[in-house]
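[1] Model the following, please.
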Amino acid sequence: MLKHAKIFVAGHTGLVGSAIYRKLQSAGYTNLLTQRSYELDLRQPEQVNSFFDKYRPEYIFLAAARVGGIDANRLYPAEFITDNLSIQLNVLQAAHRTSVQKLLFLGSSCIYPKECAQPIKEEYLLTGKLEPTNEPYAIAKIAGIKMCEAYNRQYNTDYLAVMPTNIYGAHDNFNLETAHVLPALIRKIIEARDEGVDEVKLWGTGRPKREFLLSDDLADACVHLMESYTSEQIGGFVNVGTGEDIAISDLARKIADIAGYQGRFVYDQDKPDGVERKRLDVQKINALGWKAQTSLTSGIEQTIRWYEQQSLHTGAIRK
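    As a prediction, this is how the structure comes out:
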């Protein structure tokens, strides 16, 4: 990518999109195109086509999506599948119609079967049943992968697909009704600390293991792939993660130690755990010259600082 190329970062205010935007800025890219959701609704084909016709982006990072944790997926399955399918369909069609040079599609590790050998290799896609709690979202993301593959095969486009593990960091969603596990834990623990509460209730058993990657590390991987590789060289899609996981109970204690919370945790075992374990095989991305640089401890420290600054300065994060 030339430094003055027109690069559209779709979803630039979100967790992943904002990290990609920061990475591109720091790398010297000067012609970044962005639109907030109220300016451009990617679910509406007329708006998407009008934007592409007007601005003619050359490269696209498709980080826009409806995302959320277990409870959000349970409550809004129709929106999770419909909104994500609509965004992907509209952007890929417009990209092809206007001859975009290259596109990177962000998926999710939830695309893999519920009962999956560990660590999870890219080849395990579609080898078993999905985890029911997020099946609509996962199906939409699988469709995104297959759309990229289909366009590449039929039209010789260059659309990459990246499947990250659980992402966290600055600009994460801390709303307890829709947040993923790590930001939800940060908020619960810090509020308990600040309010002098000696007990924090957590969902499930605490036994499931999850892998976590800082959003800035994911952004680094995405820009690396866009700068250095074609979809043909990558061969399908690629996992992005650390290759290491941690039990939710241990994660909660790690966050508490970093935040200075001395209370105890109780587990609501009537709530779902999700899959028992989900750790990605990252041999492919490592062979492509990229490896995660930020430890989980350092990443949590950075995220807590960001959360506390936002809470202190705006109060908006607690809504």
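[2] Could you use CA atoms for every contact and neighbour count after this?
    Noted.
[3] Does residue 118 touch residue 280 like I think?
    Yes. The pair residue 118 / residue 280 is scored as a contact, 7.3 Å apart, by CA atoms under 8 Å.
[4] When these two are compared, which one has more neighbours?
    residue 280 (26 against 11; other CA atoms under 10 Å).
[5] gap between residue 106 and residue 220?
    Using CA to CA, to the nearest Å, residue 106 is found at 13 Å from residue 220.
[6] Residue 68 too?
    Distance of residue 68 to residue 220, given as CA to CA: 23 Å.
[7] same thing with residue 38?
    Taking CA to CA as the measure, residue 38 falls 28 Å from residue 220.
[8] Neighbour count for those two, which is higher?
    It is residue 220, of residue 38 and residue 220, that has more neighbours when counted by other CA under 10 Å, with 20 against 7.
[9] pretty sure that one belongs to a strand, no?
    No. Residue 220: not assigned to a strand; according to DSSP: H, G, I helix; E, B strand; the rest coil it is helix.
[10] Surely it touches residue 20?
    Yes. Contact between residue 220 and residue 20 holds when scored by CA under 8 Å: they sit 7.4 Å apart.
[11] Do a quick rundown of the helices in the stretch 151-300 of the chain.
    In the stretch 151-300 of the chain, the helices defined using DSSP state H, counting those that start in this stretch lie at 181-195, 215-228, 231-234, 248-259, 283-287, 296-313.
[12] Please identify the buried residues of the one helix or strand residue 72 maps to?
    Secondary structure assignment for residue 72, by DSSP states H and E: helix 70-75. By 16 or more other CA atoms under 10 Å, the buried positions in helix 70-75 come out as 70, 71, 72, 73, 74.
[13] Using CSV, please lay out those together with distance to residue 182.
    CSV is the format used below for the buried residues of helix 70-75 (distance: CA to CA, whole Å):
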residue, distance to residue 182
70, 12
71, 14
72, 15
73, 16
74, 18
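[14] For residue 142, state which of these is nearest.
    residue 73 (16.1 Å; CA to CA).
[15] Tell me who's in contact with the closest one.
    80, 133, 134, 136, 137 (CA atoms under 8 Å, 6 or more residues apart in numbering).
[16] now the nearest residue to residue 230 once chain neighbours are set aside: how far from residue 310?
    Of all residues beyond its chain neighbours, the one nearest residue 230 is residue 158 (6.3 Å), with distances taken as CA to CA, 6 or more residues apart in numbering. Distance of residue 158 to residue 310, given as CA to CA: 38 Å.
[17] Here is the second sequence; please produce its structure so I can put it next to the first one:
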Amino acid sequence: MKANAKIYVAGHRGMVGSAIVRRLKEKGFTNIVYRSSKELDLTRQAAVEAFFAEEKPEYVFLAAAKVGGILANNNYSADFIYRNLMIEANVIEAAYRSGVKKLLFLGSSCIYPKMADQPIVEEALLTGRLEPTNEAYAVAKIAGIELCKFYRRQYGCDFISAMPTNLYGTYDNFDLETSHVLPALIRKFHEAKTEGKSEVVLWGSGKPRREFLYVDDLANACLFLMERYSDELHLNIGTGEDLEIGELARLIKDIVGYEGKIVNDMAKPDGTPRKLLDVSRLHGLGWSHQMSLTDGIKRTYEWYLNSGREE
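    As a prediction, this is how the structure comes out:
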């Protein structure tokens, strides 16, 4: 991509989109366009087509999505499947019609089969049953990956897909109703510390294993792939390392400085037992993550204290 290429980042106010914008600016790209959800509703086809016809972006990072943890996915499954289907279909179709040179679509590791062999290779997609607690979101994201594949096959579009692992970092969502596990634990431990609570409740057994990637590492990977990868197979983006949720909770507890105890709520679901990505393909291309989990959590907690705390 040339420094003055027109680049559209869909979802620029979210954790992922804002990290991509930061990285683009750091790399010297000067012609970045974006719209807030109030300015452009990506679920409305006519509005999306009008935007692409007017702006004519050359490159698109499709990071806009409705996301959330187990609770949100269970409670708002219709919203998750509808909004994500509409966003990706409208943006990908408009990108094709307006002649976009290249588009990167972001999936999620939670859309792989629940009982996929570990670590999960790219070819595992669509080979088994999905995790029921996020099935609606998974079906929508799988459709986005398939859209990119078939637009490439039929129309020759240079549309690629990436499959990030669990993400965290600055501008994360700390709302306990809709957040993922890592930011939720940061908030729980911080509030328990400041309010003098004797215990923090952890959902489930704490035994499921998860992999976590700092969002700025993902942004680096997205630019790397946009400039160096072109194929229909989606690529995993992760660290290749995981840990138990219970271990994660103890790590966050130490970083926050909470001195109470952790209590497991066994009535709550665990979700998928393990979800570790095989990142050998991405490593083979020359990219690997830079941020350690401990340092990433420290940075995220510092941001939460200074900027991101819920009122």
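[18] Quick one: average offset of the helix holding residue 72 of structure 1 versus structure 2, please.
    Its aligned residues in structure 2 lie a mean 0.2 Å from helix 70-75 of structure 1 after superposition (mean CA distance after the TM-score superposition for structure 1).
[19] Please say which position in structure 2 residue 209 of structure 1 maps to.
    Structural alignment (TM-score structural alignment) places residue 209 of structure 1 against residue 209 in structure 2.
[20] Contact partners for the residue nearest to its match when sequence neighbours are not counted?
    Nearest non-adjacent residue to residue 209 of structure 2, counting by CA to CA, 6+ apart: residue 244, 4.2 Å away. The contact partners of residue 244 of structure 2, by CA under 8 Å, 6+ apart, come to 206, 207, 208, 209, 210.
[21] what's the answer for residue 166 of structure 2, then?
    108, 109, 210, 211, 212, 213.
[22] what's the neighbour count on the residue nearest to the fourth one when sequence neighbours are not counted?
    Counting by CA to CA, 6+ apart, the nearest residue to residue 211 of structure 2 once its immediate chain neighbours are dropped is residue 242, at 4.2 Å. By other CA under 10 Å, 20 other residues sit near residue 242 of structure 2.
[23] residues contacting the counterpart of residue 242 of structure 2 in structure 1?
    Under the alignment by TM-score structural alignment, residue 242 of structure 2 pairs with residue 245 in structure 1. Residue 245 of structure 1 makes contact with 209, 210, 211, 212, 278, 279 under the criterion CA under 8 Å, 6+ apart.
[24] Return the set of buried residues in stretch 274-291 of structure 1.
    275, 277-286, 288, 290-291.
[25] Pull up the aligned stretch in structure 2 for that stretch.
    Aligned using TM-score structural alignment, stretch 274-291 of structure 1 spans residues 271-288 in structure 2.
[26] so how far is the first residue of that stretch from its last?
    Taking CA to CA, stretch 271-288 of structure 2 runs 27 Å from one end to the other.
[27] related to what we said a few turns ago, what's the closest of the contacts of residue 244 of structure 2 to residue 197 of structure 2?
    Nearest to residue 197 of structure 2, judged by CA to CA, of these is residue 206 at 20.2 Å.
[28] Just give the closest residue to the closest one, not the sequence neighbours.
    Spatial nearest neighbour of residue 206 of structure 2, excluding adjacent residues (CA to CA, 6+ apart): residue 246 at 4.3 Å.
[29] With residue 157 of structure 1 instead?
    Excluding the flanking residues, the one nearest residue 157 of structure 1 by CA to CA, 6+ apart is residue 151, at 6.1 Å.
[30] gap between the residue in structure 2 that the one you found lines up against and residue 171 of structure 2?
    In structure 2, the residue paired with residue 151 of structure 1 is residue 151, using TM-score structural alignment. Separation of residue 151 of structure 2 from residue 171 of structure 2 (CA to CA): 32 Å.
[31] now residue 44 of structure 2
    For residue 44 of structure 2, the distance to residue 171 of structure 2 equals 26 Å [CA to CA].
[32] now swap in residue 36 of structure 2 and tell me
    In terms of CA to CA, residue 36 of structure 2 sits 15 Å off from residue 171 of structure 2.
[33] Ok, residue 216 of structure 2 next?
    11 Å.
[34] What of residue 251 of structure 2?
    Here residue 251 of structure 2 is placed at a distance of 20 Å from residue 171 of structure 2 (CA to CA).
[35] quick one: which of those two has more around it?
    More crowded of residue 251 of structure 2 and residue 171, by other CA under 10 Å: residue 171, with 19 against 15.
[36] The nearest residue to residue 193 of structure 1 once chain neighbours are set aside: neighbour count?
    Using CA to CA, 6+ apart and skipping the chain neighbours, the partner closest in space to residue 193 of structure 1 is residue 261 (5.4 Å). Residue 261 of structure 1 is flanked by 21 other residues according to other CA under 10 Å.
[37] What's residue 261 of structure 1 aligned with over in structure 2?
    When structure 2 is aligned by TM-score structural alignment, the residue opposite residue 261 of structure 1 is residue 258.
[38] So that match is in contact with residue 191, correct?
    No. Contact criterion CA under 8 Å: residue 258 of structure 2 and residue 191 do not qualify, at 9.3 Å.
[39] On the three-state scheme, residue 130 of structure 1 is what?
    Of the three states, residue 130 of structure 1 takes coil under three-state DSSP.
[40] How many residues are close by the spatially closest residue to it that is not a sequence neighbour?
    Using CA to CA, 6+ apart and skipping residues adjacent in sequence, the residue nearest residue 130 of structure 1 is residue 113, 4.5 Å away. Neighbours of residue 113 of structure 1 under the rule other CA under 10 Å: 22.
[41] contacting residues around residue 113 of structure 1?
    By CA under 8 Å, 6+ apart, the neighbours of residue 113 of structure 1 are 124, 125, 126, 127, 128, 129, 130, 131.
[42] How much space separates the aligned partner of residue 57 of structure 2 in structure 1 from residue 29 of structure 1?
    Using TM-score structural alignment as the criterion, residue 57 of structure 2 maps onto residue 57 of structure 1. With distances taken as CA to CA, residue 57 of structure 1 is found 13 Å from residue 29 of structure 1.
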